[in-house]
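Novice: What would the 3D arrangement of this be:
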Amino acid sequence: MGFDREALREAVKTHGKVVRVVIAAIKGSSPREVGAAMLVWKDGQSGTIGGGTMEFQAAEAARSQTTAARLTQHALGPDLGQCCGGAVTLLTEIYDRETVDGLDDTIIARSVSDGDMPLSVKRLLAQARGQGVQPEPQLIDGWMVEPVHKPARDLWIWGAGHVGRALVDVLSPLPDLAITWIDTGFERFPDSVPEGVTVLPAANPTELVRHAPRDAEHLVLTYSHNLDLELCNRLLLHDFRFAGLIGSATKWARFRSRLAALGHSPERIKRITCPIGDPSLGKHPQMIAVGVAAQILRPARQNELKKDLSA
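Specialist: Down below sits the predicted model:
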């Protein structure tokens, strides 16, 4: 979790003045963690600090806020109709184009009490800049400190058909994924693409494989078996953290044979996962997307990726 500067910048660009509400501190139980935030504007909002009455009241208060920043305390319990039983401190700040442009691109630290920067905050910033140790979002000695959010995982989705579209709908709201979406032309993509998704139309998508980061994850699900096969071939030559191919066991048996004929060893070919998803969920595009998303996001899978990075 971190300060999503790009989402805030896009919201300000679209809506003008935007109020950001972030959980600055918690005591006891809370529906969301410190750093969880929502953006509020005149007739809408995005993100969530936990839902329920607290979020509704915070959004209404944000729309009528006149001060640049405000710190408020909220007891979660019968008065708010929530059963968490803890207490939450919210920091509510107004942003416009000028204030968004002035935000740091690594760590955003600001006073909520008009005090000079304390030594505790200076130490956090020095550690981040000198040792690369990113601080956790926190309210410390009258200052709110948040690292700027940067997606931790590059996900390349090859194919903008029904399953590709369903996958993008499911995965694009997740903050830790930077999604690159590839197909053979602009006409293959929907008219509206979620914010933060990079669309890459290419007459020959396989030529883009060499531009993918070597630690990227790939989901191959194009309209063509021949294109799928060549993408798998190029990925095996290029390297990746994860590669998943949509298809049946029969398709994968055929692909294994053809990839072997192209010179790939059985051990290398095994790095590609096929089938992907959960066949028991059925073949509806949204159900396939749910199964694939669960597969690549499950804790065990994320632990495997962390081991790959530390190897």
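Novice: hey, let's count contacts and neighbours off CA atoms from now on
Specialist: Fine.
Novice: For the stretch 101-250 of the chain, just list every one of the helices.
Specialist: 119-131, 162-171, 225-238, 249-261 (DSSP state H, counting those that start in this stretch).
Novice: any idea which of these is most buried?
Specialist: helix 162-171 (a mean of 19; mean count of other C-alpha atoms under 10 Å).
Novice: and of the helices of the stretch 101-250 of the chain, who's closest to Gln286?
Specialist: Evaluated with C-alpha to C-alpha, these place helix 162-171 nearest to Gln286, the distance being 5.4 Å.
Novice: just to revisit the earlier point, need the helices of the stretch 101-250 of the chain in JSON lines with distance to Ala293, can you?
Specialist: Output for the helices of the stretch 101-250 of the chain, formatted as JSON lines (distance: least, C-alpha to C-alpha, whole Å):
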{"stretch": "helix 119-131", "distance to Ala293": "32"}
{"stretch": "helix 162-171", "distance to Ala293": "7"}
{"stretch": "helix 225-238", "distance to Ala293": "19"}
{"stretch": "helix 249-261", "distance to Ala293": "20"}
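Novice: wait, which of these is closest to Thr14?
Specialist: Using C-alpha to C-alpha, the nearest of those to Thr14 is helix 162-171, at 21.0 Å.
Novice: now the strands for the stretch 51-200 of the chain?
Specialist: In the stretch 51-200 of the chain, the strands defined using DSSP state E, counting those that start in this stretch lie at 69-75, 87-95, 107-111, 138-140, 143-147, 153-158, 177-183, 198-201.
Novice: wait, which of those is closest to Val290?
Specialist: Once these are compared by C-alpha to C-alpha, strand 153-158 is nearest, at 14.7 Å.
Novice: Am I right that Val18 is in contact with Gly44?
Specialist: No - Val18 is beyond contact range of Gly44, at 9.9 Å (criterion: C-alpha atoms under 8 Å).
Novice: if you count what's nearby, which of these two comes out ahead?
Specialist: Val18 (26 against 11; other C-alpha atoms under 10 Å).
Novice: Quick one: residues contacting the more buried one.
Specialist: 8, 11-12, 39-41, 94-96 (C-alpha atoms under 8 Å, 6 or more residues apart in numbering).
Novice: on that earlier part again, what would the strands of the stretch 51-200 of the chain look like in JSON lines with mean neighbour count and distance to Gly130?
Specialist: Formatted as JSON lines, those follow (neighbours: other C-alpha atoms under 10 Å; distance: least, C-alpha to C-alpha, whole Å):
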{"stretch": "strand 69-75", "mean neighbour count": "15", "distance to Gly130": "30"}
{"stretch": "strand 87-95", "mean neighbour count": "22", "distance to Gly130": "28"}
{"stretch": "strand 107-111", "mean neighbour count": "19", "distance to Gly130": "13"}
{"stretch": "strand 138-140", "mean neighbour count": "19", "distance to Gly130": "20"}
{"stretch": "strand 143-147", "mean neighbour count": "23", "distance to Gly130": "15"}
{"stretch": "strand 153-158", "mean neighbour count": "22", "distance to Gly130": "24"}
{"stretch": "strand 177-183", "mean neighbour count": "22", "distance to Gly130": "26"}
{"stretch": "strand 198-201", "mean neighbour count": "16", "distance to Gly130": "32"}
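Novice: Now show me the structure for the sequence below, then we'll compare the two:
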Amino acid sequence: MPDVATHAHLHPGGVLDWVGMDGIEMPVHFDAGNGDVQRASAKVGAFVDLGQPDRRGIHMSRLYLLADEYLAARPLDAPLLESLLRAFLVSQQGLARRARVSLRFDLLVRRAALRSGHAGWRAYPVFIDARLDSDGFRLELGTEVTYSSTCPASAALSRQLIQQQFARDFDAAAPLEHAAVLAWLGSERGIVATPHAQRSVARLAVRFVDGAPLKLIALIDRVEQALGTPVQTAVKREDEQAFARANGANPMFCEDAARRIQHALDDDDTIADFHVRLEHRESLHPHDAVAQASKSMPGKARRDRRSAIELADHV
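Specialist: Reported below is the predicted structural model:
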């Protein structure tokens, strides 16, 4: 049958960066590093460049069939995706020199409550971007961590208002009675102001060193421990109280959160590079507070190392 897409054509010629398909619906299998292979519904992107300016198009259906074949073969890892990209290039019969595959799906992780002994599920989005070109194979793994952030400035202003209310309610010249102070602290007058807090998001893109496994759960755990206040699943009153205590002891600006994650990931020798974007979706403002950080590179000037995974697109 004729294949007019690959014929020479009279239209304006040009080399194209990427041609292919996005949003392909396929199942994938993924071990996030705990030995539990999960099956997930993924959206897959399959692309090659079109390096022949006189050729009208590529063999798109071959990309689809190869993705279907390889992604069904075994759980996702770097060797599997590199083999898939090499097959992409072979399938194009010299039309392409670069190949790319992207995957988006959710990972379910069981999380224990803070105090009660209950547990619940958290769905972490997973983004994988793998490329093969003249520089070799590169893979980036991305995810999001949602957490609570209490504003340090608002906390300080709230404490000042509580001090002022205490001064109005208790005469400085009169002796303090323990029972009266204790009752005051438990009343609404003892908490006349509260600091504003908000649900916040850390978006990560990580490139592991060659040969390192894709231990996503360990990465998420490291980030959540650095932040201290990840969102919870099952919550009883004792869990909510523990969460309130953690927030009170852990106020942070977006700059604080970014530096915490930066230090935590800098200390991981399996990570070759990373980029992180923090968004504090403030309750005070209609806009977000944002900070970005990347891996510390001794001896090199700080620069904006743009990730292959476009973090801002995965809201």
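Novice: May I have the TM-score of the superposed chains?
Specialist: TM-score for the superposed chains, counting by TM-score structural alignment, normalised by the length of the first structure: 0.26, backed by 145 aligned residues with a C-alpha RMSD of 6.8 Å.
Novice: Is Phe127 of the second structure in contact with Leu139, as I believe?
Specialist: No - between Phe127 of the second structure and Leu139 there is no contact, the gap being 10.6 Å when judged by C-alpha under 8 Å.
Novice: With respect to Thr53 of the first structure, which of the strands of the stretch 51-200 of the first structure lies nearest?
Specialist: strand 69-75 (10.8 Å).
Novice: Pipe the contacts of Val18 of the first structure into a markdown table and attach distance to Ile272 of the first structure per row.
Specialist: Formatted as a markdown table, the contacts of Val18 of the first structure follow (distance: C-alpha to C-alpha, whole Å):
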| residue | distance to Ile272 of the first structure |
| --- | --- |
| Leu8 | 37 |
| Ala11 | 38 |
| Val12 | 41 |
| Leu39 | 39 |
| Val40 | 42 |
| Trp41 | 44 |
| Ile94 | 47 |
| Tyr95 | 45 |
| Asp96 | 46 |
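Novice: Can you tell me which of those is closest to Ala25 of the first structure?
Specialist: Nearest member of the contacts of Val18 of the first structure to Ala25 of the first structure, counting by C-alpha to C-alpha, is Leu39, at 17.8 Å.
Novice: show me the contacts for the closest one.
Specialist: Applying C-alpha under 8 Å, 6+ apart, the residues near Leu39 of the first structure are 8, 11, 18-21, 45-47.
Novice: Out of the strands of the stretch 51-200 of the first structure, which is closest to Glu230 of the first structure?
Specialist: strand 153-158 (11.8 Å).
Novice: Would you mind pulling up the elements that the closest one packs against?
Specialist: strand 177-183, strand 217-220 (3 or more C-alpha pairs under 8 Å, 6 or more residues apart in numbering; DSSP states H and E).
Novice: and the angle for it with helix 225-238?
Specialist: Here strand 153-158 of the first structure runs at an angle of 150 degrees relative to helix 225-238 (axes from the mean of the first three to the mean of the last three C-alpha atoms, to 10 degrees).
Novice: the inter-axis angle of strand 153-158 of the first structure versus helix 162-171?
Specialist: 160 degrees.
Novice: what's the closest non-adjacent residue to Leu91 of the first structure?
Specialist: In this structure, Leu91 of the first structure finds its nearest non-sequential neighbour in Leu71, 4.7 Å apart by C-alpha to C-alpha, 6 or more residues apart in numbering.
Novice: Pretty sure that neighbour sits against Ser111.
Specialist: No - contact criterion C-alpha under 8 Å: Leu71 of the first structure and Ser111 do not qualify, at 10.9 Å.
Novice: if we can go back for a sec, tell me which of the strands of the stretch 51-200 of the first structure approaches Glu267 of the first structure most closely.
Specialist: strand 153-158 (22.9 Å).
Novice: Please enumerate the helices of the stretch 201-315 of the second structure.
Specialist: Under DSSP H, counting those that start in this stretch, the stretch 201-315 of the second structure gives helices at 216-227, 237-248, 254-266.
Novice: Kindly reformat those helices as a markdown table and extend each row with mean neighbour count.
Specialist: Below are those laid out as a markdown table (neighbours: other C-alpha atoms under 10 Å):
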| stretch | mean neighbour count |
| --- | --- |
| helix 216-227 | 17 |
| helix 237-248 | 15 |
| helix 254-266 | 19 |
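Novice: would TSV of the ones you listed with distance to Thr150 of the second structure be doable?
Specialist: As requested, those are exported to TSV (distance: least, C-alpha to C-alpha, whole Å):
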stretch	distance to Thr150 of the second structure
helix 216-227	11
helix 237-248	6
helix 254-266	10
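Novice: now for those helices, which one comes closest to Leu80 of the second structure?
Specialist: Closest to Leu80 of the second structure of the helices of the stretch 201-315 of the second structure, according to C-alpha to C-alpha: helix 216-227, at 16.9 Å.
Novice: about what we covered before: tell me which of the strands of the stretch 51-200 of the first structure lies nearest to Leu305 of the first structure.
Specialist: Among the strands of the stretch 51-200 of the first structure, strand 153-158 sits nearest to Leu305 of the first structure (C-alpha to C-alpha), with 9.6 Å.
Novice: now the angle from the closest one to strand 177-183?
Specialist: Using the same axes, to 10 degrees: strand 153-158 of the first structure against strand 177-183 is 20 degrees.
Novice: Find the nearest non-adjacent residue to Ala59 of the first structure, please.
Specialist: Closest to Ala59 of the first structure by C-alpha to C-alpha, 6+ apart is Val40, at 6.3 Å.
Novice: Likewise for His74 of the first structure?
Specialist: Val88 (5.1 Å).
Novice: wait, that neighbour sits on Glu55?
Specialist: No - with contact defined as C-alpha under 8 Å, Val88 of the first structure does not reach Glu55; the gap is 11.2 Å.
Novice: circling back to that earlier point, relative to Thr180 of the first structure, which of the helices of the stretch 101-250 of the first structure is closest?
Specialist: helix 162-171 (9.6 Å).
Novice: in what helix or strand does Leu103 of the second structure lie?
Specialist: strand 99-112 (DSSP states H and E).
Novice: Just name whatever secondary elements that strand is in contact with.
Specialist: Against strand 99-112 of the second structure (3+ C-alpha pairs under 8 Å, 6+ apart) you get strand 37-50, helix 78-91, strand 119-133.
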